[in-house]
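**Student:** Quick one, fold the following:
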Amino acid sequence: MSAFHFANLTPDLILDALASVGLYLESGLTPLNSYENRVYQFLCEDQRRYVVKFYRPERWSAQQILEEHGLTHYLSDNEVNVAPPLVLGGSTLHAHGGFLFAVWPSVGGRHLEPDNLEQLEMVGHQLGLWHSLSPAMPLSARGVYSHERFVAEPLAQLLLHSPWPRKLNPEFTELLTKLSAALLPPLTLVCPHIPLHGDCHIGNILWRDGPMLVDLDDCLMGPAVQDLWMLLSGDEAEQRMQLDALLSGYEEFCAFDLGQLRLIEPLRTARMIHHLAWLNRRWPDPAFPKAFPWFAEEEFWLNQRQQLGQQLVRLKAPPLALTPSY
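**Tutor:** Prediction:
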């Protein structure tokens, strides 16, 4: 695991970085909620508010970040409501003091209401427009959603470091091995891969007289349903209504392959495994033990054992459908 952390990202370095692209702080430099990167809001001398993101080294290359920026600008130019980074000095990506960084205009908004079907339909409208356009901007450097990347590699890391209590090691080894085998067939299905948001949950949607899709930090190539399933919540009947609302807006722009609904539980399970491995990989960063102290507690791992066991059962159940089965 990398021992990198952001200790060297001092206020003076941040100010110097901003000055290097012609931005001079008036006030602020308020940290925003982000663990993977470091993000700050500030008021500039021009009396406008901006957000600067310093990317975590060793995660994305400059080429991969520029692909994200290019996709964001392309979508914005074609009426998808996203927030593109500013072009400063001819580029959206800048380097200073060993860090890559980018700057955005600060945009406000409120959270999406997950049980508001009218709002979900408008989100579906934006995602359908996105998915109809994005195949023209393939993400060759970002890579593809795969079993290897989101299950096999994270699982290997977890089994190597065994972050759970030692007495649970046999159970987790058996459970994770079974999950990996169960996830291999669905996550290797041949289906079209398109440029996705990749992390499309309600926390990454701002409501500003309509939905704005923000934070493309996890964009990659993958199946369309990856940008839909995290917006579903509640019991099966509630999820069915939410899915119907999303697709009502989505299919104004492109057809959705209902066969991809069988991927929802596999994708959910892969996300759970990947998240555990992410926390384990980032544990040397001092910010993580402070923010996620429960990761080192036995109760957390007992709950994870139960939830992952439930996912093993759900993977064998019929997938969510728009019409209930009797």
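**Student:** CA atoms for contacts and neighbours, from now on please.
**Tutor:** OK.
**Student:** how about the helices in the stretch 101-250 of the chain?
**Tutor:** Shown for the stretch 101-250 of the chain, the helices assigned by DSSP state H, counting those that start in this stretch span residues 117-133, 147, 153-161, 169-187, 236-250.
**Student:** got those as JSON lines, with mean neighbour count and distance to residue 277 columns?
**Tutor:** Compiled in JSON lines, these are given as follows (neighbours: other C-alpha atoms under 10 Å; distance: least, C-alpha to C-alpha, whole Å):
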{"stretch": "helix 117-133", "mean neighbour count": "22", "distance to residue 277": "28"}
{"stretch": "helix 147", "mean neighbour count": "21", "distance to residue 277": "14"}
{"stretch": "helix 153-161", "mean neighbour count": "17", "distance to residue 277": "5"}
{"stretch": "helix 169-187", "mean neighbour count": "16", "distance to residue 277": "12"}
{"stretch": "helix 236-250", "mean neighbour count": "20", "distance to residue 277": "28"}
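**Student:** Next, the structure of the following sequence, for comparison with the previous one:
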Amino acid sequence: MLQNDFAFQGLGPDTLIRALETLEVYPSSGLLALNSYENRVYQFSTDNHQRYVVKFYRPGRWSLEQVLEEHQFTQELADEEIPVVAPLRIHGKTLHEYEGYHFCLFPSIGGRAFEPDNLDQLERLGRQIGRLHAVARAGTFHSRETINYQQFVCESVAELQQSELIPDSIKTAFFAILEPLAKRLESTPLNDFSTQRLHGDCHIGNILQRDDQLTFVDFDDCRTGPAIQDLWMMLNGPREEQTVQLDALIEGYEEFCSFDKSELLLIEPLRGFRIIQYMAWLSKRWQDSAFQRAFPWFAEDRYWENQVLALKEQFAALDEAPLRLGF
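**Tutor:** I've put the predicted structure just below:
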């Protein structure tokens, strides 16, 4: 693999087309880049009017075993009629290689990002996640990563400590709250809870809606962890609103899968994990021009000033009582 090619500099249009041609797939339309920054993802059509999406994995991010586990997981879900987009098997394989790049092909599924604007939609989403988890619990990952403090927090803090993107005028205030928050998160009792296979990055941008159908996409971050990880990112707004949203989600979820209510105490710690990891992710990938185009505000003073406030708010949230179900 091209371990140091973090900017995909060798993946030009000619390389893309030649890679597809090795699968006897011949694009007739231009390759439309989709909103994916970690990998490179393109939509196209063929001469026979079939629409596909091709995904080129970022070199060196996952092992081949981890990528294949992702594919196996989505296929298990598809076999149980869970609405997911699973990679196509071509020439007996789902994962292919061309000039050092590993890639796979998906059917192109139309739809828009899911935007829940009422409790009925959230309950419907809860049912879909419950169905997904019922299948996920029937197996285990052997190569995919597990949600853990070391990777999500410790390694992320280390990345931020050496980052040159944080303005000097803000560094003192930033680390004065980041480091205590990281220390506080160290006591998150993840090992006290059952774990299972997860989507891992289950937010509204990874759920497509078309008519009444909700389809899960992008299992690139699938991993092992507590069930609440695939639910808490759907919560937003004041605490009272989050409680109502949570009730709707869990009511639908438990039609297909039991839920351990004690996991609710993990919501704010996991939110803290994600806030810290997200900043470190952007810092680590900043030399990739796609990130600079997509996140220009990341290098601005105002962003880091706002992050100081966000970290303070998250630290305070850890002192609040966990959300509770209203039913």
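**Student:** just to revisit the earlier point, so which of the helices of the stretch 101-250 of the first structure is nearest residue 5 of the first structure?
**Tutor:** Nearest to residue 5 of the first structure among those is helix 153-161 (19.4 Å), distances taken as C-alpha to C-alpha.
**Student:** by contact count, what packs against that closest one?
**Tutor:** Under the contact criterion of 3 or more C-alpha pairs under 8 Å, 6 or more residues apart in numbering; DSSP states H and E, helix 153-161 of the first structure touches helix 169-187, helix 264-282.
**Student:** I'd like to know which of the ones you listed lies nearest to residue 103 of the first structure.
**Tutor:** Short answer: helix 264-282, nearest of these by C-alpha to C-alpha, at 24.5 Å.
**Student:** Now do the closest one: which range of the second structure does it align onto?
**Tutor:** Per TM-score structural alignment, the counterpart of helix 264-282 of the first structure in the second structure is residues 267-285.
**Student:** List the buried residues of the matching stretch.
**Tutor:** Using 16 or more other C-alpha atoms under 10 Å as the test for burial, stretch 267-285 of the second structure gives 267-277, 279-280, 282-283, 285.
**Student:** from the residues you listed, which is closest to residue 59 of the second structure?
**Tutor:** residue 285 (12.7 Å).
**Student:** so the closest one sits right up against residue 291, yeah?
**Tutor:** Yes. With contacts counted by C-alpha atoms under 8 Å, residue 285 of the second structure reaches residue 291, the gap being 6.8 Å.
**Student:** rewinding a little: chain center to the match of helix 264-282 of the first structure: distance?
**Tutor:** Taking the mean of its C-alpha atoms, stretch 267-285 of the second structure sits 12 Å from the chain's own mean (C-alpha atoms, centre = their mean, to the nearest Å).
**Student:** Equivalent analysis for stretch 283-294 of the second structure, please.
**Tutor:** On C-alpha atoms, centre = their mean, the centre of stretch 283-294 of the second structure falls 17 Å from the chain's centre.
**Student:** end-to-end on it?
**Tutor:** Stretch 283-294 of the second structure has an end-to-end distance of 13 Å (C-alpha to C-alpha, to the nearest Å).
**Student:** what do you get for stretch 142-152 of the second structure?
**Tutor:** 19 Å.
**Student:** In the first structure, what stretch matches that stretch?
**Tutor:** Mapping stretch 142-152 of the second structure onto the first structure (TM-score structural alignment) gives residues 140-150.
**Student:** buried ones in that stretch?
**Tutor:** Buried, per 16+ other C-alpha under 10 Å, within stretch 140-150 of the first structure: 141, 142, 144, 145, 146, 147, 150.
**Student:** Tell me the one among the residues you listed nearest to residue 125 of the first structure.
**Tutor:** residue 145 (23.3 Å).
**Student:** do you know how far the closest one is from residue 220 of the first structure?
**Tutor:** As for residue 145 of the first structure, its distance to residue 220 of the first structure is 7 Å (criterion: C-alpha to C-alpha).
**Student:** so which of the helices of the stretch 101-250 of the first structure comes closest to residue 107 of the first structure?
**Tutor:** Closest to residue 107 of the first structure of those is helix 117-133 (C-alpha to C-alpha; 17.7 Å).
**Student:** how close does the closest one sit to the second structure?
**Tutor:** Aligned to the second structure and superposed, helix 117-133 of the first structure gives a mean residue distance of 1.3 Å (mean C-alpha distance after the TM-score superposition for the first structure).
**Student:** Remind me what the following helix or strand past that helix packs against, helices and strands.
**Tutor:** The helix or strand immediately downstream of helix 117-133 of the first structure is helix 147, counting by DSSP states H and E. With contacts defined as 3+ C-alpha pairs under 8 Å, 6+ apart, the packing partners of helix 147 of the first structure are helix 169-187.
**Student:** list the buried ones in stretch 290-302 of the first structure?
**Tutor:** Of the residues in stretch 290-302 of the first structure, 295, 301 count as buried by neighbour count, 16+ other C-alpha under 10 Å.
**Student:** what residues does it touch?
**Tutor:** Residues from elsewhere that reach stretch 290-302 of the first structure, judged by C-alpha atoms under 8 Å, 6 or more residues apart in numbering: 163, 164, 165, 279, 289.
**Student:** what do we get in the second structure for the third one?
**Tutor:** Put plainly, it is residue 165 of the first structure. Under the alignment by TM-score structural alignment, residue 165 of the first structure pairs with residue 167 in the second structure.
**Student:** Could you check how far that match is from residue 299 of the second structure?
**Tutor:** 8 Å.
**Student:** Same check on residue 310 of the second structure?
**Tutor:** Applying C-alpha to C-alpha to residue 310 of the second structure and residue 299 of the second structure gives a distance of 17 Å.
**Student:** Repeat that for residue 77 of the second structure.
**Tutor:** Distance from residue 77 of the second structure to residue 299 of the second structure, counting by C-alpha to C-alpha: 40 Å.
**Student:** For the first structure, which residue occupies the most central location?
**Tutor:** residue 199 (2.6 Å; C-alpha atoms, centre = their mean).
**Student:** Show the contacting residues for that one.
**Tutor:** Applying C-alpha under 8 Å, 6+ apart, the residues near residue 199 of the first structure are 216, 218, 219, 227, 230.
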